[in-house]
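1. got a predicted structure plus its sequence, pasted below:
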Amino acid sequence: MKKIIIMLGIIAVSVSSCSDYIEEESRSYVPADATYKTASGFQLLVNTNYAWLKGIYGGNPWLFEAGTDMYAEGRGPEPAGLSQYTLLIPSSDNVADLYNPCYQLIQAVNKTIHFSTITEQTSILNAQVGEARFLRAQAYFLLVQTYGGVPVVNDYISTPILSFTRNSAEEVYTQIIGDLDFALANVGTAAYSSAGKVNKRAVNDLLAKVYLTRGYETFGKADDFTKAASYADAAIAGQTLAIAFDQLFKPGNDLNAETIFSVQYDKASTSTDPTKLGNNQFYYFSSYLGGAETGAPLRSYNL
C-alpha cells in the first residue's frame, strides 16, 4: 500500500511538472498585434510600407517600357507578349510583375490603416496614415495605367480570399484622388532628402500626374487639366533646375535638391541577399561594354 501511495505521488508530481512546462510563458516573445498598438511599433509598421516599393521598382522593367517607341530591344530579348503584343494573355511572361507587388503594398497600407484605429493615439498619427495612403495611391495609379480597371481593395485581409470584383478605371481614379487628398491635408513639409518621408511636395507632384492622366480618359473631368497645372505649380514651387544632367542621377547624389521622391536602397537593407533585394533595373539601360566575346566576363551588378 505504501508503494502504491509513493507511485501515485510521483505521477502527480510528473503531471504537475508537465502542466507547468506546457503553460510556460515566453516573456521575450511579443505578438505583432501588441507591438503595432504602441507608438514605436506603429512607426515600424508605417516604415514597412516604403520597403514594398523595392519590389515594384527594383525588378524587371518591362511593364514600364516594353512595347513603346521610347526604348529599343538590346542584347537580351524583351518578353514578346509585352514588346510585340503577340499572344499577350494574363499568363504571358512578366505580365504580373507589377500587379502582384502593387497589391502587396496595398495590403500593407490597409494593415497600417487598420491598426491606426487601435494603436496609441499620437499627434503624428494622421501624418503617418497620410504617408501610407500616398503609397497606396501610387500603387493604384500604376495598376490603373497598366491594367485598366482593377479591384479596389481597402480592407485589411487576414484570411485568404480567392477572388475580388473588378472596379472600373474611373472608380480606381476616384480612390486614388481620395487617398491623395487625405495625404495632402496631413503629411509634413520636411524635405525628402533629410526626412526620407512622403511630404506635401510629393503629394502635389503625384496629384498633378493623376489629374493629367485622367484628363485624357473618356471619363475625365472638365477641370482635370487645370487642376493638374495647379498641383504641378505647387510641387515646383518656383524652383529652377540648376543641377547638371550628368550629376542628377550620379551614384551618391540621388538625394539632391531636385529629388521629389525616390526609392532608397541602402547597403544594410540589401546585404542579406543583394542579388534579389537590390535594384537591378539600371543595367537594362546602360551601354553594353562587351562580354565573353571580348574576353571579359559577362556580369551584372545589383546596387
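-> Okay, I see it.

2. can we go C-alpha only for contacts and neighbour counts from here?
-> Will do.

3. how about residue 299, what does it touch?
-> For residue 299, the set of contacting residues under the criterion of C-alpha atoms under 8 Å, 6 or more residues apart in numbering consists of residue 291.

4. what do you get if the cut-off is 10 Å, keeping everything else the same?
-> With C-alpha atoms under 10 Å, 6 or more residues apart in numbering as the criterion, the residues that contact residue 299 are 290-292.

5. let's bring in a second one:
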Amino acid sequence: MTLSTTMTMYKSLKIGSLSLALTALLATGCQNVLEQEFRSELGPEFFATAGGLEGGVTASYSIARFFWGSEGFTYTENAGTDESILGASDGNTTFFQYTNILPSEGSIGSIWNNSYQAINNLNGVLKFGPSANIDAARRTTLLAEAKFLRGFYYYLLVRNFGDVPLSLNFIDVPTTSASRAPIADVYAAIIKDLTEASQELPNTSNQSKGRATKPAALHLLAKVYLQRGWSAAAQPTDFQMAATTARTLIDNQATYNVGLEQDFADVFREGNEYGKESLFVIDRNTDPSYAESQFNNSPQIANGNKENRANFFWVSLYTNALNVNAGIPGAPNNTVAVMDRDARNGRPFRRFRPTNYTLNTAFADRTTDSRYFKTFQSAWIFNRTTPVTTSRGTLVAGRDTAIWMPGVEVTEAQRRAFKGVIISPSQYTADLHPTMTKYTAVNRLTVNESSYRPIILFRLADTYLLAAEAYIKDNKPAEAAAMINAVRQRAAYKTTNTPAQNAAAATALAITPAQATLDFLLTERTRELYAEYARWQDLVRTKTLASRLATYNPTPGFREYHLLRPIPQSQIDLTTSGPKFPQNPGY
C-alpha cells in the first residue's frame, strides 16, 4: 500500500534522512546524540548506523511534541465534551461547538502529516536498524521502542480518522496514489507492534520516562484492545484481553517499579513528572537551547509548534477581578485589580473553563474526595507591589488572600468580612473561574514563557480505570468496582488527616459492584483525569459523546459524523493517481 502526501518529506533520501538526523539532534538535550559528521547526502543506510538507529527513534519521540501541549491538539482532545467549555480569550468555537470543522483545519492536518512522518521514520528504523553495528541489547531496545511508537502513532490516526492508509514499509519514492485500509487491518498491525514491544522492552528505562518501557507498552496495548472492542472491528476477546493486559501491569507493580502516589496532589507536582505513577511522558527539556520553544525568537533552533503551552490554556483572568460585588447590597466593591500576572499563577489564556457538570456533578463531593482542591486553584495570594486597600484593610503581599473561589455561594456578611474578593459559582464567567492546575509551571524563564515540564501521557491510575471499563464490558462488576476503588481510595487521602481519618474516608468512597456502571466510570474519569487529553476520545470510544453532550453541555452543532475527524484536504487533493481518496462522511 502506498501513501501520497503523508510522506512528501521523503521525496529525496538526501533531504528526508538529513532532516531526520537534524530533527534527532534537536529532540534531545544532549548535543552528542549523533556524533558523526553530517553529510550532504544520507541514504537508507543511515538507519543502519548506530547514530541513525538512535537518531531515528529519538526523532520520532520528538514529533509527539507537535501534539501534547500545542493549542490545536489541545482543542481536538479536550473541547466539545461534557467537561470543558470555551473560555473568554479565544473566539475559536470550531471544536467546542462543532461549527465549521473543515478538512482544511490545520490542527487536524497536523495529526495526519506529523504522525505519518514519524511512521515513515520508524519504518526505516525497523527495516534497516537490525543491521546496525551497536550493542545487541541496545539494538533490541531501540527496535522495540520503534514498534511501540509506530503502534502509538497508528493508534492516534485510527481513533481520529477511522480507516487510514497502512504502510509498514519505508517509503523512499514519492507516489501520487493512496488508499485507506480497514480499521480491522490497522488495529491488527497496532496490536502486533505493541505486543512485540511489550515483550522486548525493558521493565524500566535508565534514560527517562519519555522513553518507552514495558509498562507503557502494556498500558497502551490494553487501551487499544479496549478501543477495538468498542469498534466495528471488535473481536470476541477484546475486553477480556484489555483487562488481562492491564492487570499484567497492575499486578506486577514492584517488577516495573510503578505504583499509585499516596497523595493525588503529588501526581502533578512540578518536578515529579517521572514519579512512580507516571508510565510515559512527552518529554521536555529545561535547557532552552533544546526545548524547541520560540518565545522571543529564542533559541535559534526553534519550533513554536512544539511549545508546551498547556500551562496557559486553563488559567483564569485573575488579574482583572474588578467590580466583583457590584450590585450586591452592603458588599465591598473593588475597582482596583488585586493581582498582578506572575509565573506561579500563570499566563491567563482562558481557552478552557470547566462546565457545570465538571464543577457540580463530577466534583460535587469536596469533603471526602480530595481531588477538587488538588485539580483547581481556589485561592490567589496577593502579589502586587502596589498597595491595595479594601474596606477591611490593606492587603499584605505573600500573606493575604486576594481572590477566593470557595466553590459555594456565600452570604453578604461573609463578603463584608473578607479582606479580599470572593467569587462564588454564580459569579463565574468566561474570564473568572477556577484555574485547572495540573500543568502549572512556576519554574520558567519569564512570566509569559511556555512550560518546560514533561506532560504525563500514561499513568497508572488510568490503567486501573481502563481495566474497570473492560470489566464492565465483560460483565464483571465486582472486578470493575475493585479497580475503581483503588483510585477512589487514593482520592480520600489528605495530608491534614490522621491515618484513622484517611482510612475512614477511603471506606466511605468505596463503591459496590452494583455502582460500577459505565456512567459512573465516565464521571470517575472526569474526577481523576480532567484535562488530561483523554475526554474526547473517551466519549467517542464509549459511544456516549452525543448523550453526555445533550445532558451536560448541549451543543446544537454536533452531528454523529463528528465522531470521526475529516481527512485532510491536502491528502485528497494530492492523491491524483488511481481512485479518488475518500473523505469521511459528513465533510
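-> Happy to help now that I have it. In this text the structure is predicted, and so the values were computed from the model without any measurement.

6. that older thread, of the contacts of residue 299 of structure 1, keep whichever come out buried.
-> The neighbour-count test (16 or more other C-alpha atoms under 10 Å) marks none of these as buried.

7. Three-state assignment for the aligned residue in structure 2 for residue 208 of structure 1, please.
-> With TM-score structural alignment as the criterion, the equivalent of residue 208 of structure 1 in structure 2 is residue 222. Using DSSP: H, G, I helix; E, B strand; the rest coil, the structure places residue 222 of structure 2 in helix.

8. what about the closest residue to residue 222 of structure 2 other than its chain neighbours, which helix or strand?
-> Sequence neighbours aside, residue 242 is the residue nearest to residue 222 of structure 2 in space, at 4.3 Å (criterion: C-alpha to C-alpha, 6 or more residues apart in numbering). With elements taken from DSSP states H and E, the one containing residue 242 of structure 2 is helix 238-250.

9. where does that helix end up in structure 1?
-> Under TM-score structural alignment, helix 238-250 of structure 2 corresponds to residues 224-236 of structure 1.

10. the lengthiest helix in structure 1 packs against which elements?
-> With residue count as the measure and DSSP state H as the assignment, structure 1 has helix 125-147 as its longest helix. On a contact count with 3 or more C-alpha pairs under 10 Å, 6 or more residues apart in numbering; DSSP states H and E, helix 125-147 of structure 1 meets helix 39-51, helix 53-57, helix 62-65, helix 99-116, helix 169-186, helix 200-214.

11. contacting residues for the counterpart of residue 127 of structure 1 in structure 2?
-> Residue mapping for residue 127 of structure 1 onto structure 2 gives residue 141, with TM-score structural alignment as the criterion. Taking C-alpha under 10 Å, 6+ apart as the contact definition, residue 141 of structure 2 lies against 147, 197, 200-202, 205, 212-213.

12. need the max-distance pair from these.
-> Looking at the contacts of residue 141 of structure 2 by C-alpha to C-alpha, the two members farthest from one another are 147 and 205, with 16.1 Å of separation.

13. who's more crowded, these two?
-> Neighbour count, other C-alpha atoms under 10 Å: between residue 147 of structure 2 and residue 205, residue 147 has more, with 29 against 15.

14. against residue 157 of structure 2, how distant is the more buried one?
-> The span separating residue 147 of structure 2 from residue 157 of structure 2 equals 15 Å under the rule C-alpha to C-alpha, to the nearest Å.

15. how close does stretch 40-48 of structure 1 sit to structure 2?
-> Once the two are superposed, stretch 40-48 of structure 1 sits an average of 2.5 Å from its aligned residues in structure 2 (mean C-alpha distance after the TM-score superposition for structure 1).

16. so what touches that stretch?
-> The set of residues that contact stretch 40-48 of structure 1 without belonging to it, under C-alpha under 10 Å, 6+ apart, is 32-36, 38-39, 105, 108-109, 111-113, 115-116, 119-120, 124-125, 128-129, 131-132, 197.

17. can you rerun that using 7 Å?
-> Contact partners of stretch 40-48 of structure 1, identified using C-alpha atoms under 7 Å, 6 or more residues apart in numbering, comprise 35-36, 112, 128, 132.

18. ranking those by neighbours, who comes first?
-> The most crowded member of those is residue 132, carrying 30 neighbours; neighbours defined as other C-alpha under 10 Å.

19. so what corresponds to residue 171 of structure 2 in structure 1?
-> In structure 1, the residue paired with residue 171 of structure 2 is residue 157, using TM-score structural alignment.

20. in three-state terms, label its match for me.
-> For residue 157 of structure 1, the assignment made with three-state DSSP gives coil.

21. what about it, neighbour count?
-> Per other C-alpha under 10 Å, the neighbour tally for residue 157 of structure 1 reads 13.
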